[in-house]
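Participant: generate a structure from the sequence data that follows.
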Amino acid sequence: KTYPRTGSLFGFVAYDKISEVCEKIMIVQRDNGDRKNRKHARLKYTIDDLGVETYKKMVEELLGYKFEEAKPYKIESNIDYFGWSKDETGLNHYTCFIENGRVEDVAGKPQKEGLKKIALYFKEHNVGNFRLTGNQHILVSDVPDDHLDTIKKFLKEYNLDNLNHSALRLSSASCVAFPTCGLAMAEAERYLPVLITKLEEELEKL
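Facilitator: So this is what the prediction gives:
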């Protein structure tokens, strides 16, 4: 049986420990998750099977320290902010729109080739990074100002800077479904772009 579930609160950690904590959470899932029943393999089921406090304690044992008491917080948005931004350290970051999270080379959209070109440039000059967003898009990250023009050139050349889409399309996402998922009963990823286009056309009539 599958079911939806909201997240569980473990506590507070400092900003510089976030990556370490996320790694340990996934290690506990890796070592204790259900590998026999795919429908029961997700993290939420492992937490429910073990119990929140037990799972939290296992993470703390790997970390070597305990979570601090939770602090007040407010989630105001879960959307991605596309385009360029500059962080407090002066580095630049660009959020690329990757439809349904699938990087591919198709006519007019050679994304895979473009990201490979950027990756090789990052490696050659020992700068930059890639990050994935929770909404399946890609951040071209940690770009110093003196490399900015080159990265902008790559983004434009490989059509990775194309943000000329409706808010509906920019916020859309789907699971893979056919032909990959054995649990699927209908199309999803392959049909969603077509559906979005139809919805956009209807919205234009309003």
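
Participant: going forward, measure contacts and count neighbours with C-alpha atoms only.
Facilitator: Fine.

Participant: what about the helices in the protein?
Facilitator: 18-32, 43-50, 52-63, 111-125, 145-157, 167-170, 192-205 (DSSP state H).

Participant: what's the closest of those helices to His93?
Facilitator: helix 145-157 (9.6 Å; CA to CA).

Participant: run the angle between that closest one and helix 111-125 for me.
Facilitator: 160 degrees (axes from the mean of the first three to the mean of the last three CA atoms, to 10 degrees).

Participant: pull out the buried residues from helix 145-157.
Facilitator: For helix 145-157, a neighbour-count test (16 or more other CA atoms under 10 Å) marks Ile151, Phe154, Leu155 as buried.

Participant: show me the contacts for Asp49.
Facilitator: By CA atoms under 8 Å, 6 or more residues apart in numbering, Asp49 lies in contact with nothing.

Participant: picking up where we left off before, could I get the buried residues of helix 145-157 as JSON lines with distance to Leu115?
Facilitator: Listed next are the buried residues of helix 145-157 as JSON lines, based on distance: CA to CA, whole Å:
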{"residue": "Ile151", "distance to Leu115": "10"}
{"residue": "Phe154", "distance to Leu115": "9"}
{"residue": "Leu155", "distance to Leu115": "8"}
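
Participant: another sequence for comparison is provided below:
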Amino acid sequence: MKRKQTTIFQCFPKFSPITTTEEEPGQAAVLKVTENEPGATANVPGCALCSATKSTGVLTEQRVSMSEEWVHFKIQSSDSSRSTSLASLRNKIRRHETSRAHKIPQELTEKGGQDVVGNVVRAVSETVFAETDSVFRTAYYLAKMNRPFTDHDSLIELQETNGANMGTSLHSRYSSTTIVEHIAKEMQKKIVHSIVTSSSKLSVLIDEATSAGLVD
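Facilitator: Next comes the predicted model:
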């Protein structure tokens, strides 16, 4: 494969150019240099991506850590000769670019535009809502079928045995009583709201026996 000559300082024209060999497009883009400090003799390269990330965050892996030299622009090459120095620098760049410690910041940068935390929260919330919905349906069944609330726990166990995910809370008969009371209040609100908003005509039918009973 023909090698393309490029410069790691292409994006930083105020620095003296140092020629490197780029194996793949974009290799030079990960590099950045720090401006010479008083008394310094050369610009020191580092990784702008790793410097901006600084930590692997939630993608931390065992035995993988970000190099302080790349993060703080302290990469040094051999000073024996220019050719040896450039060869050493190219080798370090190539190894860093293909390392897991550099790929993790790349993944974090790509996911930076995504709502990762929001997606996790929504996924957890959906799971909890599904579990709670199953428990509410069980309590509603007991009230509808005139079953004792003491059956609530056993029905939960039966559904879990059949593979349903019922969560870990609201399994007691006391919880079942509270759930049914809540459902009753919500149903009452909906019925009253439906009657009021529909502007339906209401009538009261009283027969003679009822009237006589009230008079007596």
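
Participant: overlay the chains and give the TM-score.
Facilitator: TM-score for the superposed chains, counting by TM-score structural alignment, normalised by the length of the first structure: 0.20, backed by 64 aligned residues with a CA RMSD of 5.4 Å.

Participant: relative to Asp31 of the first structure, how far out is the residue nearest to His93 of the first structure when sequence neighbours are not counted?
Facilitator: Ranked by CA to CA, 6 or more residues apart in numbering and with sequence neighbours excluded, the top spatial neighbour of His93 of the first structure is Ser141, at 4.3 Å. According to CA to CA, to the nearest Å, Ser141 of the first structure and Asp31 of the first structure sit 31 Å apart.

Participant: again, but for Arg131 of the first structure
Facilitator: Using CA to CA, which is the criterion applied here, Arg131 of the first structure is 25 Å from Asp31 of the first structure.

Participant: same drill for these two, tell me which one is more crowded.
Facilitator: Neighbour comparison, Arg131 of the first structure and Asp31: the larger count goes to Arg131, with 13 against 9 (by other CA atoms under 10 Å).

Participant: helices and strands around the longest helix along the second structure, which ones?
Facilitator: The longest helix of the second structure (DSSP H) is helix 116-144. Contacts defined by 3 or more CA pairs under 8 Å, 6 or more residues apart in numbering; DSSP states H and E place helix 116-144 of the second structure against helix 152-161, helix 173-198.

Participant: mind checking what helix or strand follows the last one in sequence?
Facilitator: The reference is to helix 173-198 of the second structure. helix 208-215 (DSSP states H and E).

Participant: contacts for that next one, please.
Facilitator: Contacts of helix 208-215 of the second structure (CA under 8 Å, 6+ apart): none.

Participant: now it: buried residues?
Facilitator: So for helix 208-215 of the second structure, nothing qualifies as buried (16+ other CA under 10 Å).

Participant: quick one on the thing from earlier: the longest helix of the second structure to helix 173-198, inter-axis angle?
Facilitator: Relative orientation of helix 116-144 of the second structure versus helix 173-198 (the same axes, to 10 degrees): 90 degrees.

Participant: buried residues in helix 116-144 of the second structure?
Facilitator: Glu131, Thr132, Ser134, Val135, Phe136, Thr138, Ala139, Tyr140, Leu142, Ala143.

Participant: for the helices of the first structure, give me CSV that also has distance to His93 of the first structure.
Facilitator: Below are the helices of the first structure laid out as CSV (distance: least, CA to CA, whole Å):
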stretch, distance to His93 of the first structure
helix 18-32, 19
helix 43-50, 30
helix 52-63, 30
helix 111-125, 13
helix 145-157, 10
helix 167-170, 18
helix 192-205, 26
